[in-house]
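# After the sequence you'll find the predicted model.
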Amino acid sequence: MLAGKRVLVTGGTTGIGRATVHQLSREGACALTFGRHQPELDDAIMAAPGPGPVYGLTADIATREGVAAVFEAVDTQLGGLDMLIACAALGARPLQEMEEEAWRYVVETNLVGYLACARAAMRRMENGGHLLFVSSISPEIKAPGESVYAATKAGVNAFAETLRKEVAERNIKVTVIEPGSVATDMQECSTQEKREAVARHEMLHAEEVAEAILFALTRSERCDLVSLRIEPRLQKNA
């Protein structure tokens, strides 16, 4: 169902985004992704299993110039767009522990970047499409230390659920995926600690979230999967 689909994955060089790019490649989709660092981008592209091609560039979703460069690549490399999967996001410290420039950059990346990419993607979806936003369970948990991060993800949720009502008549689907703890670079613990948390069923593999993303993307035209919450069995809620 995804063979030949033209898909943009934001933040596809690490974590959930990288796992999603590789799943799309296995399914034969044509994927374009980006990240801020060339080594991670090169590694993600080299590791793509195929048969679907994967293209990439370095760009910063928090800037207007970065978003413009990404969608110029969408036009030249993909020749259009069928699906957007927004994954690019940063973790954050508590607001009172962050410099103003730092917390504003997180908001620009996690929320404004999603809006900017959605707007540019919809302009290329004349015959319909699918917008999928990777959010988080953080707005529900409201754990101490996640004030900035939770605020951005709550914004993504409200934006997506409202946008869905605005674009449904244009044959554009909107989905939100809300993962719990996932063993990615965003976690402030060692690789060994992540392995142990996964073994204890306290964290998920990024690939498990990518599988949920592909499930959402492959429903029938009449089926709009609005939101999907996916957690490890023993998710910590504080």
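That came through fine. Numbering: from 1, shown residues only.
# okay, CA-based contacts and neighbour counts for the rest of this
Noted.
# On the three-state scheme, Val174 is what?
Of the three states, Val174 takes strand under DSSP: H, G, I helix; E, B strand; the rest coil.
# Report how many residues lie close to the residue nearest to it when sequence neighbours are not counted.
In this structure, Val174 finds its nearest non-sequential neighbour in Leu131, 4.8 Å apart by CA to CA, 6 or more residues apart in numbering. Leu131 sits with 24 neighbouring residues when counted by other CA atoms under 10 Å.
# Is it correct that Leu131 is in contact with Asn171?
No - distance between Leu131 and Asn171: 11.0 Å, which falls outside the contact criterion (CA atoms under 8 Å).
# and the residue with the largest distance to the centre of the chain, how far is that from Trp103?
The C-alpha centroid of the chain is most remote from Gln96, which lies 26.8 Å away (CA atoms, centre = their mean). With distances taken as CA to CA, to the nearest Å, Gln96 is found 10 Å from Trp103.
# same check, this time on Ile45
Relative to Trp103, Ile45 is positioned 30 Å away (CA to CA).
# Those two: who's more crowded?
Looking at Ile45 and Trp103 with other CA under 10 Å, you find the greater number of neighbours at Ile45, namely 23 against 20.
# Near the nearest residue to that one once chain neighbours are set aside, how many other residues are there?
Counting by CA to CA, 6+ apart, Ile45 lies nearest to Val54, which is 6.2 Å off, once chain neighbours are set aside. For Val54, the count of nearby residues is 26 (other CA under 10 Å).
# Tell me who's in contact with Val54.
Val54 makes contact with 21, 25, 30-33, 45, 48, according to CA atoms under 8 Å, 6 or more residues apart in numbering.
# Second structure follows, compare the two:
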Amino acid sequence: MDLTGRVAVVTGGSRGIGRATAEWLARAGARVVLSYRARAAEAEAVAATIAAAGGQARAVAADVRDPAAVVALFDTAVAWGGGVDIVVANAGVWPAEPMPLASMPADQWRITLDTNLVGALQTAQEAARRLRPEGRLVLVSSTAAQRGEAFHADYAASKAALHGLAKSLAVELAPRGITVNVVAPGWVDTEMTADALAGEARRAIEASIPLGRVATAEDVAGPIVFLCSPLARHITGAVLSVNGGGVLCG
């Protein structure tokens, strides 16, 4: 996949899926602007790794919950790269503790929705304004959006909303040749899921996945980069599940 000459914005690019996606996009030739909220050193390390491999990247502080920060992120991408061709809305949070919705404090579900939904919507809105013709927008969701997630209803709801957002924007932006798609990972071995995938819990989760293991961040980054490439030029409004078949088994 050759993305030479393209400029990509990846939110939540300091670790996990975002880091793997930023690095893969750069290997394909794209210039990458990766955002972070608090992990400056990790984000700068990603940019340095990309540069050491011969790519081009910039790490930019941007809290996607803040609309002004999202605008500034895109301003930086345009000033540095000359425009924006690819946007990956990846920034997200996983609730720290499972909890029944009936007893969930409002501040917990607001934090989840503010990042996973509002942050993604604001990123998508700016993408709709800035993407050049034939651009690509990919929203990172979750299989929780497809099958629900008991005791994490806030997370499942925040991710399910992205499916409706993508399908709506796919139609709105089609006249400009812009595609809008969703990648919905299952369990992924990242820093965010380290506690949930510890010990016996991991073995039980892997036993429920037909392919027998949780995904790596690279397993998810590959499909994202595919959807950002010319190979996916006639795919829009789609949800691509990346879960080793786990969603098939409840």
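Perfect, thanks for sending it. Here the structure is a predicted model, which means the values were calculated and not measured.
# TM between them?
The TM-score (TM-score structural alignment, normalised by the length of structure 1) is 0.89; 238 aligned residues with a CA RMSD of 2.5 Å.
# Identify each buried residue in the biggest helix by length in structure 2, please.
The single longest helix within structure 2, with elements called by DSSP state H, is helix 153-173. For helix 153-173 of structure 2, the neighbour count (16 or more other CA atoms under 10 Å) marks 153-163, 165-167, 169-170, 173 as buried.
# Also stretch 140-151 of structure 2?
Buried positions in stretch 140-151 of structure 2, judged by neighbour count with 16+ other CA under 10 Å: 140-146, 148, 151.
# Can you give the contact residues for it?
Counting contacts by CA under 8 Å, 6+ apart, the residues outside stretch 140-151 of structure 2 that touch it are 88-90, 98-101, 155-163, 182-186, 241, 243, 247, 250.
# what does stretch 230-238 of structure 1 give?
Surrounding stretch 230-238 of structure 1, the residues in contact under the criterion CA under 8 Å, 6+ apart are 141-144, 177-181, 200-204, 209, 212.
# among these, which two are most distant?
Every pair in those was compared (CA to CA); the two farthest apart turn out to be Pro144 and Ala212, at 27.5 Å.
# In contact with the aligned residue in structure 1 for Gly177 of structure 2, which residues are there?
Aligned against structure 1 by TM-score structural alignment, Gly177 of structure 2 finds its counterpart in Asn171. Remark: with contacts taken as CA under 8 Å, 6+ apart, Asn171 of structure 1 is in contact with 127-129.
# Please report how far Asn171 of structure 1 lies from Cys223 of structure 1.
As for Asn171 of structure 1, its distance to Cys223 of structure 1 is 11 Å (criterion: CA to CA).
# again, but for Leu204 of structure 1
For Leu204 of structure 1 relative to Cys223 of structure 1 (CA to CA), the value is 26 Å.
# One more: Gly145 of structure 1?
As it turns out, when the distance is counted by CA to CA, Gly145 of structure 1 lies 37 Å from Cys223 of structure 1.
# same question, Cys87 of structure 1
Cys87 of structure 1 is 22 Å from Cys223 of structure 1, where distance means CA to CA.
# Between the two, which has more neighbouring residues?
In terms of neighbours (other CA under 10 Å), Cys87 is the more surrounded of Cys87 of structure 1 and Cys223; the figures are 24 against 10.
# any idea how far Arg229 of structure 1 is from that one?
As it turns out, when the distance is counted by CA to CA, Cys87 of structure 1 lies 15 Å from Arg229 of structure 1.
# now do Ala29 of structure 1
When distance is defined by CA to CA, Ala29 of structure 1 is 25 Å away from Arg229 of structure 1.
# And Gly66 of structure 1, by the same measure?
Separation of Gly66 of structure 1 from Arg229 of structure 1 (CA to CA) stands at 30 Å.
# and what of Gly52 of structure 1?
When Gly52 of structure 1 is compared with Arg229 of structure 1 (using CA to CA), they lie 28 Å apart.
# In terms of packing, which of the two has more residues around it?
When neighbours are counted by other CA under 10 Å, Gly52 of structure 1 and Arg229 differ, and Gly52 comes out ahead with 21 against 14.
# Using the three-state scheme, assign the more buried one.
Taking three-state DSSP, the label given to Gly52 of structure 1 is coil.
# I'd assumed Glu27 was in contact with it.
Yes - Gly52 of structure 1 sits in contact with Glu27 when judged by CA under 8 Å, with a separation of 6.7 Å.
# and for these two, which residues touch both?
Residues touching both Gly52 of structure 1 and Glu27 (CA under 8 Å, 6+ apart) are Ala3.
# can you pull the contacts of the residue positioned nearest the centre of structure 1?
With distances taken as CA atoms, centre = their mean, the residue of structure 1 nearest its centroid is Cys87 (1.5 Å). Applying CA under 8 Å, 6+ apart to Cys87 of structure 1 gives the contacts 9-12, 16-17, 133-135.
# Now do the same for it: its match in structure 2.
Taking TM-score structural alignment for the superposition, Cys87 of structure 1 sits opposite Asn90 in structure 2.
# what's the answer for Leu204 of structure 1, then?
Counting by TM-score structural alignment, which is the criterion used here, Leu204 of structure 1 corresponds to Ala215 in structure 2.
# and what of Leu228 of structure 1?
Using TM-score structural alignment, the partner of Leu228 of structure 1 in structure 2 is Leu240.
# how big's the offset between the strand or helix carrying that match and structure 1?
Counting by DSSP states H and E, the element that carries Leu240 of structure 2 is strand 239-242. For strand 239-242 of structure 2, the mean distance to aligned residues of structure 1 following superposition is 1.3 Å (mean CA distance after the TM-score superposition for structure 1).
# correct me, but Ser14 of structure 2 touches Glu42?
Yes - with the criterion set as CA under 8 Å, Ser14 of structure 2 and Glu42 qualify as a contacting pair; they are 5.4 Å apart.
# The two: which has the busier surroundings?
Comparing Ser14 of structure 2 with Glu42 by other CA under 10 Å, the one with more neighbours is Ser14, at 28 against 16.
# show me the contacts for that one.
Taking CA under 8 Å, 6+ apart as the test, what Ser14 of structure 2 contacts is 34-36, 39-40, 42-44, 46.
# Please repeat the previous calculation with a cut-off of 7 Å.
For Ser14 of structure 2, the set of contacting residues under the criterion of CA atoms under 7 Å, 6 or more residues apart in numbering consists of 36, 39, 42-43, 46.
# likewise Ile235 of structure 2?
With contact set as CA under 7 Å, 6+ apart, Ile235 of structure 2 has these partners: Thr179.
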